[in-house]
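Asks: Only the shape, not the letters, is given here:
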């Protein structure tokens, strides 16, 4: 079982690249521990900025550094980064189109028992609605590393949400196909299609294997790129299946399900079911317990597909 969380994969890439690129700067809001950025701060203290519990300043300073030619990565819990600093994200980063990469750590319900104040079930909707802001939810440590390396090569703003805990690998060191803003096809079937993002990709892959044993074959898309959405991949999946299911660790409003439904409704009408967190304060518990409670796991997906085929 993998023990490396995606947030650590981000730090590992930044450490590797910062050895030769002195323009890389990491900023934290009293969150170097929860962001797994302590090793970066220790190795490159002159390329690290601690702003304290001040998310608005975090984003504003990062934008200023970007305007000076730096490559800032601003890391903070997703629940705070996507709400407390929203105006700075909108104006200083997106409107000004500055090279700031926002790292929302402990996304979704990663903080578990700390409750709604620490959950980020609205960040996809919030960040996606801002012009010029790209939104990514990588599914495992290998894809996370590929994404960060790709984002280091451009100068546009982006929001990357990762969870708090290690997740089971989808890919491997040897096999991790990656093209920026292109979804990965993980399984191909004609009975149904599942489009998932972030930590929901693993359950989708597991469900595909469970269903295959019963003679049901589904398509699975790893839609790590929420904005821009890989519209072509969605439409191709819709063209060969009669049922689409989206899975996301997010509110039912404004996230992956809403994006897919909007596209399918206008281009290829068919049934779309959105599996998401409820429009209510989420129960307290570990991520696994929360997912189990709301059926956001492989068993829950199998049930939904079999009931709707």
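Replies: Done, it's in. None of the values given here were measured: they were computed from a predicted structure. Residues are numbered from 1 along each chain as shown.

Asks: When you work out contacts or count neighbours from here on, use the C-alpha atoms and nothing else.
Replies: Will do.

Asks: Walking through the stretch 51-200 of the chain, point out its helices one by one.
Replies: 55-67, 78-81, 86-88, 123-128, 141-151 (DSSP state H, counting those that start in this stretch).

Asks: Tell me the buried residues in the longest one?
Replies: Residues of helix 55-67 classed as buried: 55, 56, 58, 59, 60, 61, 62, 63, 64, 65, 66 (neighbour count, 16 or more other C-alpha atoms under 10 Å).

Asks: Next: the shortest one.
Replies: Using 16+ other C-alpha under 10 Å as the test for burial, helix 86-88 gives 86, 88.

Asks: so how far is it off the chain centroid?
Replies: Centroid separation for helix 86-88 versus its chain: 20 Å, with C-alpha atoms, centre = their mean, to the nearest Å.

Asks: Determine the set of other helices and strands touching that helix.
Replies: Here helix 86-88 touches helix 55-67, going by 3 or more C-alpha pairs under 8 Å, 6 or more residues apart in numbering; DSSP states H and E.

Asks: Residues contacting the helix it packs on, please?
Replies: 27-29, 51, 71-74, 76, 80-81, 84-86, 88-89, 92-93, 98-100 (C-alpha atoms under 8 Å, 6 or more residues apart in numbering).

Asks: Tell me which of the helices of the stretch 51-200 of the chain lies nearest to residue 307.
Replies: Nearest to residue 307, of all the helices of the stretch 51-200 of the chain, is helix 123-128, at 28.2 Å by C-alpha to C-alpha.

Asks: Use this one as the comparison:
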């Protein structure tokens, strides 16, 4: 059997920007001295006149993007998630969010899979922070195909969007005829015993864990929630009514992210047992990405073991 193809969603981001740039003259890309890492360097090579390197000044970059959006441009401001959601939170809240400007944030290197860069760069809080900004759309794609379509959808919609991308290559699980829609979850596997709601890098791992659970007689339903906000509450409630138990999986803190969004939904609409798998209330640390995911129980085996324990 041939090995599953893997591509980092940050690469997908760079490729999607180039393709969109060919079609839309009003698309501009800003970066904070990380074009090689965020892959916006691909856009710079293709359209140097529409690329601005703002230097290591993320807050200023967001301000520039905000200004450009008022002049008919559609700016994609790009940097690591830690610097986008963390360092520039004030500017995203007050300069982009408050006036609801048409600015897109390309946040790469999210989660502990940043690896050797360590705790200071492993942003496990960004979804929680962005959820608090009124009107902010939050998208966390699971693979190359979904990521490219997400960038296109972000361009086409009016208003601020936070796009979360990873450094680590992730398996491609979607087919070429996949259709991405903002705010619409995707049921990847039918099940009756438990609902697994996953996002981003954790979707492929959750699918693998679900297959392993079948050998134990546990029939898990798997849902890909690529859009954290607005959340597809209908697909979650419908599945919860069928299985009666929900488990969320995310490469993010269990505080304020996907798990919290699902709990908010179900506590109001259909109270059931919800367990959250993610980064506990701790910082990450330096190490190879794959080994860190294993250590934090966020690889397929770790997810499988945690769900088996929860179901017991």
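Replies: Everything's here; your move. No experiment lies behind these values; they were computed from the predicted model shown.

Asks: about what we covered before: in strands, which of the contacts of helix 55-67 of the first structure appear?
Replies: Within these, residues falling in strands by DSSP state E are 27, 28, 71, 72, 73, 74, 76.

Asks: any idea what the fourth one aligns with in the second structure?
Replies: With TM-score structural alignment as the criterion, residue 72 of the first structure lines up with residue 75 in the second structure.

Asks: What is the neighbour count of the residue lying closest to that match once chain neighbours are set aside?
Replies: Excluding the flanking residues, the one nearest residue 75 of the second structure by C-alpha to C-alpha, 6 or more residues apart in numbering is residue 28, at 4.8 Å. By other C-alpha atoms under 10 Å, the residues close to residue 28 of the second structure number 24.

Asks: How about the counterpart of residue 124 of the first structure in the second structure, nearest residue that isn't a chain neighbour?
Replies: Under the alignment (TM-score structural alignment), residue 124 of the first structure pairs with residue 127 in the second structure. Nearest residue to residue 127 of the second structure in three dimensions, chain neighbours excluded: residue 257, at 5.4 Å (C-alpha to C-alpha, 6+ apart).

Asks: burial count for that neighbour?
Replies: Neighbour tally, residue 257 of the second structure, other C-alpha under 10 Å: 25.

Asks: how far away is it from residue 279 of the second structure?
Replies: Applying C-alpha to C-alpha, to the nearest Å, the value for residue 257 of the second structure to residue 279 of the second structure is 10 Å.

Asks: can you list residues touching both of these two?
Replies: Taking C-alpha under 8 Å, 6+ apart as the criterion, residue 257 of the second structure and residue 279 both touch residue 250.

Asks: picking that back up, hmm, the match of residue 124 of the first structure is touching residue 138, no?
Replies: Yes. If you go by C-alpha atoms under 8 Å, residue 127 of the second structure and residue 138 touch, sitting 7.3 Å apart.

Asks: ok, the ones in strands among the contacts of helix 55-67 of the first structure vs residue 272 of the first structure, which is closest?
Replies: Nearest to residue 272 of the first structure among those, with distances taken as C-alpha to C-alpha, is residue 76, at 33.4 Å.

Asks: now the closest one: how far from residue 177 of the first structure?
Replies: Taking C-alpha to C-alpha, one finds residue 76 of the first structure at 28 Å from residue 177 of the first structure.

Asks: So if I had to pick from these two, which one is more boxed in?
Replies: Remark: of residue 76 of the first structure and residue 177, residue 76 carries more neighbours, 28 against 14, as counted by other C-alpha under 10 Å.

Asks: can you pull the contacts of the more buried one?
Replies: Neighbour list for residue 76 of the first structure: 28, 29, 31, 35, 55, 103, 104, 105 [criterion: C-alpha under 8 Å, 6+ apart].

Asks: In the first structure, what residue corresponds to the residue nearest to residue 127 of the second structure?
Replies: In the first structure, the residue paired with residue 257 of the second structure is residue 255, using TM-score structural alignment.
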